[in-house]
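Trainee: for reference, the sequence and a predicted model appear below.
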Amino acid sequence: MSESQYEMIIYWDKTDNIYIADVPELPGCIAHGKSKKEALENAEKAVALWLKTAKEDGIQIPEPKGRLMYA
């Protein structure tokens, strides 16, 4: 399972003037950056940390569904 297999939604937050990258399949997994690229890179790191922590804590890791999660 790879970090990049999880769907990421990137959007502009005009209040803080940053891009937000949300990973809806992993509760609480969110990152931000000054550019889309930076937000995506930070989200990849956040997913890796989320997965590592879940493994260490014995939390079930959801299989990446991507767009299928909305079907």
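Mentor: Nice, I can see it.

Trainee: C-alpha only now, for contacts and for neighbours.
Mentor: Will do.

Trainee: so where do the strands sit in this structure?
Mentor: For the chain, strands defined by DSSP state E occupy the ranges 9-13, 18-22, 30-33.

Trainee: comparison target, given below:
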Amino acid sequence: MKFVQPYLEYYLNLQYPVTFYPDAEVGYVAEIKDLPGCFTQGETLEETMTNINEARELWIETAYEAGDNIPLPSTDDSYSGKLMLRMPKSLHRRLSETAEREGVSLNQYIVYLVSTAR
């Protein structure tokens, strides 16, 4: 039996985890570890998010056209991805204001901060 590759749209609609890193020279770097070599940069978080989505699409389209293996997104079914968090109002305000200046949602900004903490 011959393997039938799913349609390109199938792969383009998959949700891959993205990791963001601050970079003193360019602003931010983003990487999709499930797609080897798929990374980009941007001056702001918003620009970096736009760039990584374009890089993901290009990576998938190129691999698809070449007939290369396209890895599925890594998952961890034991975690829901949701977390209830209480914080002081002043911290909530500061985070919200910074997210607004960066042009991203508060949730996206907090995920960025947590993903870059060491």
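Mentor: Received the coordinates, thanks. Bear in mind the structure is a predicted one, so any value in this text is a computation, not a measurement.

Trainee: got a TM-score for the pair?
Mentor: In this superposition the chains share a TM-score of 0.83, using TM-score structural alignment, normalised by the length of the first structure; 65 aligned residues with a CA RMSD of 1.3 Å.

Trainee: rewinding a little: got a markdown table for the strands of the first structure, with mean neighbour count and distance to residue 51 of the first structure too?
Mentor: Formatted as a markdown table, those follow (neighbours: other CA atoms under 10 Å; distance: least, CA to CA, whole Å):
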| stretch | mean neighbour count | distance to residue 51 of the first structure |
| --- | --- | --- |
| strand 9-13 | 15 | 18 |
| strand 18-22 | 22 | 15 |
| strand 30-33 | 21 | 13 |
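
Trainee: Serialize those to TSV and add fields for distance to residue 68 of the first structure.
Mentor: Shown next, in TSV, are those (distance: least, CA to CA, whole Å):
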stretch	distance to residue 68 of the first structure
strand 9-13	14
strand 18-22	16
strand 30-33	20
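
Trainee: so which of these comes closest to residue 66 of the first structure?
Mentor: Of all the strands of the first structure, strand 9-13 sits nearest to residue 66 of the first structure, with 10.4 Å by CA to CA.

Trainee: now do the closest one: distance to the chain's middle.
Mentor: 12 Å (CA atoms, centre = their mean, to the nearest Å).

Trainee: what range in the second structure matches it?
Mentor: With TM-score structural alignment applied, strand 9-13 of the first structure matches the range 19-23 in the second structure.

Trainee: how close does the matching stretch sit to the first structure?
Mentor: Taking mean CA distance after the TM-score superposition for the first structure, the mean distance separating stretch 19-23 of the second structure from the aligned residues in the first structure is 0.7 Å.

Trainee: number of nearby residues for the counterpart of residue 50 of the first structure in the second structure?
Mentor: For residue 50 of the first structure, the aligned position in the second structure is residue 59, judged by TM-score structural alignment. Applying other CA atoms under 10 Å, we find 18 residues neighbouring residue 59 of the second structure.

Trainee: what do you get for residue 12 of the second structure?
Mentor: There are 16 residues near residue 12 of the second structure, going by other CA under 10 Å.
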